[in-house]
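>>> no letters, just coordinates:
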C-alpha cells in the first residue's frame, strides 16, 4: 500500500525532513527504561524508503541499535541498509537488516521484541481502518510509535498567487482520493492516528513540523512544485495549471519564492 518514490527525490528532501522533525519527542523515547538499560534497541522502520529517518534518528539515541528496515522496494532497502550510521549517540554500534514487506502486512508478531516502531511521510497513504489496525498492533504489543512528517494539508507560498488556495484545496482532495477500494486519509491522517492510539489506550503527543523552504532549497522547491501541482491538476483538470506552474517554477529558480509545507509528527506509547 505504500507509494512509489525514487531515491533521487527521497535524498533531495532528506535535509528538509531532518530540519523539520520534532527533536523534543526524542526525549520521550529516551525516557523509556529499555533505552537506559544498555541492552540492544530494536527499531522497526515502516516504509523506510532510502533510510533517511534512520540516518537522522540513530545518532540521536543511545545504546546498541538494530534497525529492521521494512519496505516493499528491494532497491530502496539495499540503499537504506548500506547507508545506516555506524554509531549511536554514545558510540554504540548500529546495525541493520531488511524486511521486504508492505506495511499492510504488518502483524503483532512483527513487533515482538521491537523497542520502537517508526515511519516517515507515510501515514497519509493509510485508510482509517489501516491506521486503527496499526495503532491496535502497536498498543497490544506495547511498542511505542514515532510517526514523522505526515502531510497536514497546510501550504503557504510567498509571494502569494490568486490560484494558491484552489491548488491547495485540489491537492488535499487528491490526498483524500479513492484508489481501488481504499479511501486515503491524506491530511486527516494524524488526527485519525491520534484518535486510534488514544482509543487503544496510548498517550499521544503531536508536533507541527513544517518544511520552511527558501532560496537555499530552490531545487527541492521546484521538484516539490511539479509533484504538488500535478496532483492538483489530476484532481481538478479544469483549473488549467500549466501557467501557474511555470510562474511558480520561474520564481523558485530565481530565488524569489518561499514555501511552508505543513507536516505533523506523532509519538504514542502505552501509559
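Everything's here; your move. Just so we're clear, the structure is a prediction, and the values are computed from it rather than from any experiment. Numbers count the residues shown, from 1 in each chain.
>>> C-alpha only now, for contacts and for neighbours.
OK.
>>> next one: the residue nearest to residue 47 when sequence neighbours are not counted from residue 51, what distance?
In space, residue 47 comes closest to residue 71 once its chain neighbours are excluded; the distance is 4.5 Å by C-alpha to C-alpha, 6 or more residues apart in numbering. According to C-alpha to C-alpha, to the nearest Å, residue 71 and residue 51 sit 10 Å apart.
>>> take this one as well and set it beside the first:
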C-alpha cells in the first residue's frame, strides 16, 4: 500500500467501532423482514472501502448472501478479500469485489440485486449522481440501506455528556461544512445536505423511506474517543484552514485548545449522522 492508501485503511479501521455502535439496528430489522422471502440475498456495497459495512450488516441478515463489493481503491479491495477469507463476517457468504470508479459508472451492475448499501458515502456525491442512483434502484426494484450520512451537526460533550459549544466551535464547523461541498470526484458534493436530500430523492422515485439518527457518541476519556478524536479534530482543522486561510491562526488556536482538552479526558464528541432505508413501493 502507498502512504495514502495506508492512511485510508487506518482511518477506516479507527472509525469502524464508532460506526458500528451508531448504526440503526431497527432499520436492519425492518430490512430483514422485507427481504425474508429471498432464497439468496443479492447485495451491492458501493464505496465499500475495506468492508466496514459488510461486517456490520451481514450478521444481521439471515440466510445465504451474495455480496458485490465496489470500490475505486484496489488496495482496500485486496485487504477486504484477505480479511474476509481469514475471518468471514457471517456464514453462507459469497463475496465478489469489483474495482470501479463510481463517477464513471452507469450502475448497470445493480441489475438482479435485491439491495444496494453504502456507508459514509453520500456527503461526497452530487444530487445529480444521487438521482441516477435512485433511478437505477427504481428500474431494478432494488432496495437501499444507506448508512451514516453526516448531518453537519457536531458538538463537544462535557464529562456528563452535556453538549457544549462556543463561537470558535461554530466557526470551525461552518468552515468545515462549506469545505465538504467541494467536488470530491462525483460532482458538487452534497456535504451535510445529504441527510436532507437523500430521503427526498428516494421518495420522489416512489420508495417507502424511513430514516433514523445514527450519531457517533464519543464519551470524554473513553478509549475510542482518545483514538478517534485527535485525527477527527485534525481533519476538521485542516479543512477549515483550507476553506478560510485568512483565519488560520484562530483555527489553530481552537484546535490546540479543544484537542488538548479531549486528550486530557475532559471532552467528548457527538457527531451527527442519519441512516436511511428505502424500499420500492408497488
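Perfect, thanks for sending it. Quantities reported herein were computed from a predicted structural model and do not represent experimental measurements.
>>> that older thread, find the residues that touch each one of residue 71 and residue 51 of the first structure.
Applying C-alpha atoms under 8 Å, 6 or more residues apart in numbering, one finds that residue 71 of the first structure and residue 51 are jointly contacted by residue 77.
>>> show me the contacts for residue 95 of the first structure.
65-67, 84, 86.
>>> show me what counts as buried in the helix or strand containing it.
Using DSSP states H and E, residue 95 of the first structure sits within strand 94-100. By 16 or more other C-alpha atoms under 10 Å, the buried positions in strand 94-100 of the first structure come out as 94-96, 98-99.
>>> can you redo those residues as CSV with distance to residue 124 of the first structure?
Output for the buried residues of strand 94-100 of the first structure, formatted as CSV (distance: C-alpha to C-alpha, whole Å):
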residue, distance to residue 124 of the first structure
94, 29
95, 29
96, 26
98, 23
99, 22
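>>> farthest-separated two in the residues you listed?
Distances among the buried residues of strand 94-100 of the first structure were taken as C-alpha to C-alpha; the most separated pair is 94 and 99, at 16.7 Å.
>>> what range in the second structure matches the longest helix seen in the first structure?
Secondary structure assigned by DSSP state H gives helix 218-235 as the longest helix of the first structure. Per TM-score structural alignment, the counterpart of helix 218-235 of the first structure in the second structure is residues 226-243.
>>> packing partners for the strand or helix carrying residue 116 of the second structure?
Assigned by DSSP H and E, residue 116 of the second structure falls within strand 115-119. Applying 3 or more C-alpha pairs under 8 Å, 6 or more residues apart in numbering; DSSP states H and E, one finds that strand 115-119 of the second structure contacts strand 40-46, strand 143-157.
>>> hang on, the earlier thing: from the contacts of residue 95 of the first structure, which is closest to residue 251 of the first structure?
Taking C-alpha to C-alpha as the measure, residue 251 of the first structure lies nearest residue 84 of the contacts of residue 95 of the first structure, at 36.0 Å.
>>> report the secondary structure state of that closest one.
coil (DSSP: H, G, I helix; E, B strand; the rest coil).
>>> do you know how far it is from residue 148 of the first structure?
From residue 84 of the first structure to residue 148 of the first structure the distance is 18 Å (C-alpha to C-alpha).
>>> out of the two, which sits in the busier spot?
Neighbour tally, residue 84 of the first structure and residue 148, criterion other C-alpha atoms under 10 Å: the higher count belongs to residue 148, 27 against 22.
>>> which residue packs closest to the more buried one, ignoring adjacent ones?
Leaving aside its chain neighbours, residue 148 of the first structure sits nearest to residue 265 (4.2 Å; criterion: C-alpha to C-alpha, 6+ apart).
>>> how near is the one you found to residue 84 of the first structure?
Counting by C-alpha to C-alpha, the gap between residue 265 of the first structure and residue 84 of the first structure amounts to 22 Å.
>>> do residue 262 of the first structure as well
Note on residue 262 of the first structure: its distance to residue 84 of the first structure, by C-alpha to C-alpha, is 27 Å.
>>> coming back round to it: can you list the buried residues in the longest helix of the first structure?
Of all the residues in helix 218-235 of the first structure, those buried under the rule 16+ other C-alpha under 10 Å are 218-222, 224-225, 228-233, 235.
>>> run through the strands of the first structure in chain order.
If DSSP state E is used as the criterion, the strands of the first structure fall at 41-46, 65-71, 94-100, 116-120, 145-158, 178-179, 182-183, 202-208, 211-213, 258-270.
>>> redo those as JSON lines? Include distance to residue 33 of the first structure.
Output for those, formatted as JSON lines (distance: least, C-alpha to C-alpha, whole Å):
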{"stretch": "strand 41-46", "distance to residue 33 of the first structure": "11"}
{"stretch": "strand 65-71", "distance to residue 33 of the first structure": "15"}
{"stretch": "strand 94-100", "distance to residue 33 of the first structure": "19"}
{"stretch": "strand 116-120", "distance to residue 33 of the first structure": "12"}
{"stretch": "strand 145-158", "distance to residue 33 of the first structure": "15"}
{"stretch": "strand 178-179", "distance to residue 33 of the first structure": "42"}
{"stretch": "strand 182-183", "distance to residue 33 of the first structure": "38"}
{"stretch": "strand 202-208", "distance to residue 33 of the first structure": "17"}
{"stretch": "strand 211-213", "distance to residue 33 of the first structure": "32"}
{"stretch": "strand 258-270", "distance to residue 33 of the first structure": "13"}
